[in-house]
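Asks: Need the 3D shape of this:
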Amino acid sequence: MTGHGLADIHRQARARLTAAGIETADLDARLLVEWVTGYDRLEAIRNPDRPIEQVVLMRLNEILSRRINGESVHRIIGKRAFFGIELALSQDTLEPRPDTEALVELVIPFLRQRIAEHGVADLIDLGTGTGAIALALLDQFKELRAVGVDVSAGALDTARTNAHLTGVSHRFAALRSDWFANVTGAYDLIVSNPPYIPSLEIAGLQREVVLHDPIRALDGGPDGLIPYRIIAGHARHHLRTGGAVALEIGFGQRADIEAIFAAENFVLKGVQNDIGGHERALLFASVQKD
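Replies: Predicted coordinates for the structure are as follows:
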């Protein structure tokens, strides 16, 4: 950074990210400059010559280098908004994406009806990570209780932190478990954004994902479907009568996942598209045997 005025710093940060081929250079530069300096873009317009201390410029240089080397803006800042709540991130968790909000949207009508019928509802979020799905739903329904399950102790620590920040920690419990291994009891809803990337495709993902997201939260096995088989095979034992299973899926996986659940006597009841128009979330209900 050569200029010391706030407006100059915005321009230089944007130019540096643009030169490095960052597609979202304008937005990324604004977010990072605002975070490091504590001054928003409006302040840069009002007081373009506001001086910034050298130590802050040095910090900004370091952060821009991290962005150029593939670390996402939200990883650098350490938090990200999701469905109206703000979540802390950690090295043990995926960075929640807007596409996952499709899963939250899909299950809201189901939970609303369930709560209307029973006064309260319980859900379990498998592979909870930051707690994004469970906490967003707890934020929507004060009559809801949730258990966040993860095999990673670090992820569960992050989820607990986020439950506290969201103000729902009294209705959220964190459980360390490899899928259903340590799960007991029955729930109205099982939700999950499981790993669904085929193993051999992970290396071809965006740098931000490959370098900074935990691989075990991405790798769904050779065909990307192993977690769905696990969930389908155990879900019935942990669902109350009339309960449901809701899952995020990858591009083009609907038919295979529908077949996996049909083999376990589940029927597809709902589909939700993501912001790009792709089928992103499925809702299954158990077929009651006579």
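Asks: Please count neighbours and contacts with C-alpha atoms only from this point.
Replies: Will do.
Asks: Would you mind listing the outside residues contacting stretch 282-290?
Replies: Stretch 282-290 has contacts (Cα atoms under 8 Å, 6 or more residues apart in numbering) with 103, 106-107, 236, 242-249, 254, 261, 265-272.
Asks: make it 6 Å
Replies: For stretch 282-290, the external contacting residues (Cα atoms under 6 Å, 6 or more residues apart in numbering) are 244-247, 265-271.
Asks: How about stretch 155-167?
Replies: Outside stretch 155-167, the residues that touch it by Cα under 6 Å, 6+ apart are 87, 92-93, 129-131, 169.
Asks: farthest pair in those?
Replies: Maximum pairwise distance among the contacts of stretch 155-167 (Cα to Cα): 19.8 Å, between Asp92 and Ser169.
Asks: now do the same end-to-end measure for stretch 229-243.
Replies: Length of stretch 229-243, first residue to last, Cα to Cα, to the nearest Å: 18 Å.
Asks: now that stretch, how far from the centre of its chain.
Replies: 23 Å (Cα atoms, centre = their mean, to the nearest Å).
Asks: buried residues in it?
Replies: Buried residues in stretch 229-243, counted by 16 or more other Cα atoms under 10 Å: 231-232, 235-236, 238-239, 243.
Asks: Please provide the structure for the following sequence as well, for comparison with the first:
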Amino acid sequence: MTRAEAMRRAAGQLAAAGLLDPRLDAEVLLAHVLGMPRLVMLIDTSREITDAEVRAFEALVARRETHEPVAYITGMREFWSLDFRVTPATLIPRPDSETLVEAALSAFPQERPARVLDLGTGSGCLLLSVLHEFPGSFGVGVDRSEAAAMVAADNAARLGLQERAAFIVGDWAGALVGTFDCILANPPYIGEGEALSPEVAAFEPVTALFAGPDGLDDYRRIIPELARPPPPRGHAFSRSATPRPRRLVASPRPAACLSEFTTTWPGIPAASSAGEVRISLERCRETVRHEVGRVDGFLCHLISENADCRA
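Replies: A predicted model of the protein is given here:
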């Protein structure tokens, strides 16, 4: 059987199973079996594959027919042009999260951040991508899952960043001391009971997806933890991908922060020493970056993706 024949047959099976991009899935899985980059494999699709390779490929295709994500089948996912190992203990990195890396880079155009914090680090893709762009910076990734933290540490070693990255098991930033110049956070933001695609709902870690009835529980916990002495020009970044407006009212420690934060979008809540700040987003159809105020000195940024929202 040739590579072309194997991929054609597999793509038909995957299409019948309702997968959205069956041909690409077939190409990625066959390249994984053959141990070569997909584009290299496609140079000569007339080449024969061995019976053992056919069996291995068919086994992976059978897994994909159940809607198991390709990244979990191959154990790898590209993010920021870097290859990251992923497991069912971590969310699969998605291209739209690269906007957080872009925002961090634009916030420090000249001086690099000395210390970077990544809350809910998962595979470590955000932190390690930022460290890759800022030689000399040091970063700490926090995750409540020990298995996820171990995956992130392995990715740091694979990328040669193990001397500049540390990963700890903890509940957000509560156990940390000291200050950070840049804080990254992509916490769970899905409300309980919201519909998800089968491959997300059945395979990705529930604790990294859902955050209470309205999807905002973890934001309510993170914001008060930012209320610690920040560096003079600290930046905190978070993103939202939910397609409808929300309202968040949090009541952090009165002595540390304002008594109330209000926003119409589940990102970093807006706050200032002058009082409540409201954010209005008008049909934002492209990536939008808003500086939405300060939390005890941190300039907070809301990164929204392909939003269509009205305040």
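Asks: Overlay them and tell me the TM-score.
Replies: Once superposed, chain against chain, the TM-score is 0.85 (TM-score structural alignment, normalised by the length of structure 1); 275 aligned residues with a Cα RMSD of 2.8 Å.
Asks: could you pull out the helices for the stretch 51-200 of structure 1?
Replies: Ranges of helices in the stretch 51-200 of structure 1, per DSSP state H, counting those that start in this stretch, are 54-68, 73-77, 101-118, 132-140, 153-166.
Asks: tell me the most buried of the ones you listed?
Replies: Ranked by mean neighbour count, those are led by helix 132-140 with a mean of 24 (mean count of other Cα atoms under 10 Å).
Asks: now that one: which residue numbers in structure 2?
Replies: Aligning helix 132-140 of structure 1 against structure 2 (TM-score structural alignment) gives residues 125-133.
Asks: sorry, back to before: among the helices of the stretch 51-200 of structure 1, which is nearest Val210 of structure 1?
Replies: Nearest to Val210 of structure 1 among these is helix 73-77 (13.1 Å), distances taken as Cα to Cα.
Asks: can you point me to the longest strand in structure 1?
Replies: Secondary structure of structure 1 read by DSSP state E shows that its longest strand is strand 239-248.
Asks: Out of the contacts of stretch 155-167 of structure 1, the closest to Leu189 of structure 1 would be?
Replies: Ranked by distance to Leu189 of structure 1 (Cα to Cα), these are led by Gly131 at 15.3 Å.
Asks: ok, the residue most central in space within structure 1 to Ala102 of structure 1 distance?
Replies: Centroid-nearest residue in structure 1: Pro96, 2.3 Å away (criterion: Cα atoms, centre = their mean). In this view, Pro96 of structure 1 and Ala102 of structure 1 are 12 Å apart by Cα to Cα.
Asks: quick revisit: could you list every helix and strand that the longest strand of structure 1 packs against?
Replies: With contacts taken as 3 or more Cα pairs under 6 Å, 6 or more residues apart in numbering; DSSP states H and E, strand 239-248 of structure 1 sits against strand 187-192, strand 279-286.
Asks: What residues in structure 2 pair up with the first one?
Replies: Counting by TM-score structural alignment, strand 187-192 of structure 1 pairs with residues 180-185 of structure 2.
Asks: gap between the matching stretch and the chain center?
Replies: Relative to its parent chain, stretch 180-185 of structure 2 has a centroid offset of 15 Å by Cα atoms, centre = their mean.
Asks: tell me the SS of Asp26 of structure 1?
Replies: helix (DSSP: H, G, I helix; E, B strand; the rest coil).
Asks: The aligned residue in structure 2 for it: neighbouring residues, count only.
Replies: Per TM-score structural alignment, the equivalent position to Asp26 of structure 1 in structure 2 is Arg23. When neighbours are counted by other Cα atoms under 10 Å, Arg23 of structure 2 registers 17.
Asks: Verify the contact between Arg23 of structure 2 and Ala11 for me.
Replies: Yes: the criterion here is Cα atoms under 6 Å, and Arg23 of structure 2 meets it with Ala11 at 4.9 Å.
Asks: Mind telling me the two of the contacts of stretch 282-290 of structure 1 farthest from one another?
Replies: Across the contacts of stretch 282-290 of structure 1, no pair lies farther apart than Asn265 and Val271, at 17.8 Å, counting by Cα to Cα.
Asks: can I get the contacts of stretch 282-290 of structure 1 in CSV with distance to Arg67 of structure 1 and neighbour count?
Replies: Listed next are the contacts of stretch 282-290 of structure 1 as CSV, based on distance: Cα to Cα, whole Å; neighbours: other Cα atoms under 10 Å:
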residue, distance to Arg67 of structure 1, neighbour count
Ala244, 40, 26
Val245, 37, 27
Ala246, 34, 24
Leu247, 31, 26
Asn265, 47, 17
Phe266, 44, 22
Val267, 44, 17
Leu268, 41, 18
Lys269, 41, 13
Gly270, 38, 14
Val271, 35, 18
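Asks: Show me which of those residues is closest to Leu64 of structure 1.
Replies: Closest approach to Leu64 of structure 1 among the contacts of stretch 282-290 of structure 1 (Cα to Cα): Leu247, at 35.7 Å.
Asks: thinking that closest one is in contact with Pro194, fair?
Replies: No: applying Cα under 6 Å as the test, Leu247 of structure 1 and Pro194 come out as separate, 7.6 Å apart.
Asks: aligned partner of Thr158 of structure 1 in structure 2?
Replies: Under the alignment (TM-score structural alignment), Thr158 of structure 1 pairs with Val151 in structure 2.
Asks: hang on, the earlier thing: from the contacts of stretch 282-290 of structure 1, which single one is nearest Gln140 of structure 1?
Replies: Nearest to Gln140 of structure 1, judged by Cα to Cα, of the contacts of stretch 282-290 of structure 1 is Ala246 at 16.8 Å.
Asks: That closest one matches what in structure 2?
Replies: Under the alignment (TM-score structural alignment), Ala246 of structure 1 maps onto Phe237 of structure 2.
Asks: which residues does that match contact?
Replies: Listed by Cα under 6 Å, 6+ apart, the contact partners of Phe237 of structure 2 are 184, 301.
Asks: how close does it sit to Cys182 of structure 2?
Replies: In terms of Cα to Cα, Phe237 of structure 2 sits 8 Å off from Cys182 of structure 2.
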